[in-house]
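S.K.: Below is the sequence, then the predicted model.
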Amino acid sequence: MKNMLIFLCCSFSLCVSANPKVQFVENLKAGEKQTIVTFGTSLTAVGAWVGQLQVVLNQQFPGQAKVVNGAQGGANSSWGKGALDKKVLAHKPDTVFIEFAINDAVERRKVSVEKAQENLEDMIRRILKQNPQCEIILMTMNVPVGHTGVQRPKIADYYQMYRDEAKRHGFKLIDHNASWKKVLEESPELYIQYMPDCIHPLYDGALKVITPKMIQSLGLEPGNAAKSEETPCFNYIYRTMDRLIEANWQVTREEYELFWANHFKMQDANKDGLIQSNEYPEEGIFKHFDANGDQAVSLEEYQKVYAYNFNKYDKKNTGVIMIKKDKFNY
């Protein structure tokens, strides 16, 4: 009987559990085929790490590993309970990765830590009922910053619940949150490049932070994750920009700047036309935006930081960024 791997994704940061070896990796080494389901929020649904993981597995175990992305943008654990049969169990996985903490923590959704734990336990019970040998891997994710962090004042409690659940069940925990905290503390300017909308890591954030942590925690060889060309998060964010003026699968500089002007307004809680430090609590990122050091960030300062990504992707200097016509789980 093949063992099933299910990844429940909510918050990301890698912690090695009491079990030093990951069963699905051992099964792959033994020549067995494995089905892996990733299950969680937009951090998984449009996470470039999913494609990067598939590429690394293909490099080391050609034709043996199938990674199915069962996540959904905007989802929390209540959605996960309802979607489990279709998105996870229908694939008869050997392993499942699970992460829902980041959206359970949104204060306005009124999902308590206790309720989130109850939902997670329900998913675990049903996965193991289908296949007692299925491997479940829990994940914590990145640190939401700016207005996305303000919306999640108790995110640390939800991530801790995932750590506690992993320990209680003897599951592997990948604690991406710890990795992202390190980047935030040491290179806040890099953090905002990796995660410009304050919550969704782009391709480089996955390649430099998420995927290496997964490879290390899973006991895989380093491989070359950069061979993956999937950029779902980039495509999702830029498709949102594309719809602001004219939906034509390309983003003009005007659309790009309008998107970030609207994003600025989300940070500006008191609507005074400036972002104060209490509106953007992450000191390092705030200082990165506050170019003149006057303890307030203007729209012009904000736009200057974000000009980086447009210039990076407008490689031919045409004033337009083209978007791939991909499907999104959002």
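M.R.: Perfect, I can see it now.
S.K.: CA atoms for contacts and neighbours, from now on please.
M.R.: Fine.
S.K.: Could you pull out the buried residues of whichever helix in the chain runs longest?
M.R.: Counting residues, the longest helix found in the chain (DSSP state H) is helix 113-130. Buried residues in helix 113-130, defined by neighbour count with 16 or more other C-alpha atoms under 10 Å: 113, 116-117, 119-120, 123-124, 127.
S.K.: ok, and what's touching that helix?
M.R.: 77-78, 80-81, 84, 89, 101, 104-105, 134, 136, 157-158, 161 (C-alpha atoms under 8 Å, 6 or more residues apart in numbering).
S.K.: Can you list which of those residues are found in helices?
M.R.: Per DSSP H, helices hold the following members of the contacts of helix 113-130: 77-78, 80-81, 84, 101, 104, 157-158, 161.
S.K.: Excluding covalently adjacent residues, which one is nearest to the most centrally placed residue in the chain?
M.R.: Nearest to the mean C-alpha position of the chain, by C-alpha atoms, centre = their mean, lies L43 at 2.6 Å. Closest residue to L43 apart from its sequence neighbours, by C-alpha to C-alpha, 6 or more residues apart in numbering: H200 at 6.1 Å.
S.K.: sec struct for that neighbour, please.
M.R.: coil (DSSP: H, G, I helix; E, B strand; the rest coil).
S.K.: tally of neighbours for it?
M.R.: Residue neighbour count, defined by other C-alpha atoms under 10 Å, stands at 22 for H200.
S.K.: ok, P62 to N69 distance?
M.R.: According to C-alpha to C-alpha, to the nearest Å, P62 stands 19 Å off from N69.
S.K.: another one to put next to it:
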Amino acid sequence: MQNRNLTSRVFPRVLLLGLCFSPFVVSAKTIMIVGDSLSAGYGIQPQQGWVHLLQKRLEQQYPKQHKVVNASVSGETTSGALARLPKLLQTHRPDVVVIELGGNDGLRGQPPQMIQKNLANLIQHSQKAKAKVVIFGMKMPPNYGSAYSKAFENNYKVVSQQYKVKLLPFFMEGIAGNKQLMQKDLIHPNAKAQPILLNNAYPYIKGAL
């Protein structure tokens, strides 16, 4: 009888310990955003930015299952991000990499072929690190001419098809050209635009999880 009572007290504790250290416990997935000022939250408070809103939405829908790392830098180019990416991948070991880049390259008139090559390399590095990739497309203002704009926009379609990654065709959909949603420079979205950016991005990010 005494042994039976001892077993009844000890067994639940052993079972609990086994559950705590079970190899089937799921760790949080890391989503890393590699972008420019659109994701860095230029001109707005950090908590207003779409990346912060993404973390909040994920936490509400899937508590403690996701971690968002914002590796975005205002003014970033595809070349600059390519130089930073290996260290970022090593440090954060993301499950998903979101590439929101190319806009600054285009505004500086960089050759579309160079932009495409850099985007391809960013994807390749991420995939070699076992991360799923989502890429956000951008568009150029009309004054850059139709030939350059078409070549620029086509870059995103080409690399997404070549490397079989999810493509959001135009990250600024519903925002670009709307002065009420833009800052005074008419380049950067304001705080009101951030929930729209999140709604544009969320289905593609969720689909990669």
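M.R.: Ah, there it is. What you are looking at is a predicted structure, and each value in this text was computed from that prediction instead of being measured.
S.K.: TM-score for these two?
M.R.: With the length set by TM-score structural alignment, normalised by the length of structure 2, the two chains reach a TM-score of 0.73; 174 aligned residues with a C-alpha RMSD of 2.5 Å.
S.K.: what kind of secondary structure is the spatially closest residue to V69 of structure 2 that is not a sequence neighbour in?
M.R.: Nearest residue to V69 of structure 2 in three dimensions, chain neighbours excluded: M32, at 4.6 Å (C-alpha to C-alpha, 6+ apart). Of the three states, M32 of structure 2 takes strand under three-state DSSP.
S.K.: show me the contacts for the counterpart of M32 of structure 2 in structure 1.
M.R.: With TM-score structural alignment as the criterion, the equivalent of M32 of structure 2 in structure 1 is V37. Counting by C-alpha under 8 Å, 6+ apart, V37 of structure 1 makes contact with 5-7, 67-70, 88, 91, 93, 95-97.
S.K.: Is it possible to get JSON lines of those residues that adds neighbour count and distance to P232 of structure 1?
M.R.: Shown next, in JSON lines, are the contacts of V37 of structure 1 (neighbours: other C-alpha atoms under 10 Å; distance: C-alpha to C-alpha, whole Å):
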{"residue": "L5", "neighbour count": "28", "distance to P232 of structure 1": "23"}
{"residue": "I6", "neighbour count": "31", "distance to P232 of structure 1": "21"}
{"residue": "F7", "neighbour count": "32", "distance to P232 of structure 1": "19"}
{"residue": "V67", "neighbour count": "22", "distance to P232 of structure 1": "15"}
{"residue": "V68", "neighbour count": "21", "distance to P232 of structure 1": "15"}
{"residue": "N69", "neighbour count": "22", "distance to P232 of structure 1": "12"}
{"residue": "G70", "neighbour count": "27", "distance to P232 of structure 1": "14"}
{"residue": "V88", "neighbour count": "26", "distance to P232 of structure 1": "20"}
{"residue": "H91", "neighbour count": "15", "distance to P232 of structure 1": "22"}
{"residue": "P93", "neighbour count": "28", "distance to P232 of structure 1": "23"}
{"residue": "T95", "neighbour count": "30", "distance to P232 of structure 1": "23"}
{"residue": "V96", "neighbour count": "29", "distance to P232 of structure 1": "21"}
{"residue": "F97", "neighbour count": "26", "distance to P232 of structure 1": "19"}
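S.K.: Counting only strands, which of those make the cut?
M.R.: Judged by DSSP state E, those include 5-7, 67-69, 95-97 as members of strands.
S.K.: between those residues, which is nearest Y256 of structure 1?
M.R.: N69 (28.6 Å; C-alpha to C-alpha).
S.K.: Skip the chain neighbours and tell me the closest residue to the closest one.
M.R.: If the residues on either side of it in the chain are set aside, N69 of structure 1 comes closest to T38, at 5.0 Å by C-alpha to C-alpha, 6+ apart.
S.K.: Do I have it right that the one you found meets Q72?
M.R.: No - if you go by C-alpha atoms under 8 Å, T38 of structure 1 and Q72 don't touch, sitting 10.2 Å apart.
S.K.: So which of the two has more stuff around it?
M.R.: When neighbours are counted by other C-alpha under 10 Å, T38 of structure 1 and Q72 differ, and T38 comes out ahead with 27 against 22.
S.K.: how about that one, what does it touch?
M.R.: Contacts of T38 of structure 1 by C-alpha under 8 Å, 6+ apart are 6-9, 44, 50, 67-71, 96-98.
S.K.: on that earlier part again, how close does whichever strand or helix holds the residue nearest to the centre of structure 1 sit to structure 2?
M.R.: Using DSSP states H and E, L43 of structure 1 falls within helix 42-45. Superposed on structure 2, helix 42-45 of structure 1 shows a mean distance to its aligned partners of 1.1 Å (mean C-alpha distance after the TM-score superposition for structure 1).
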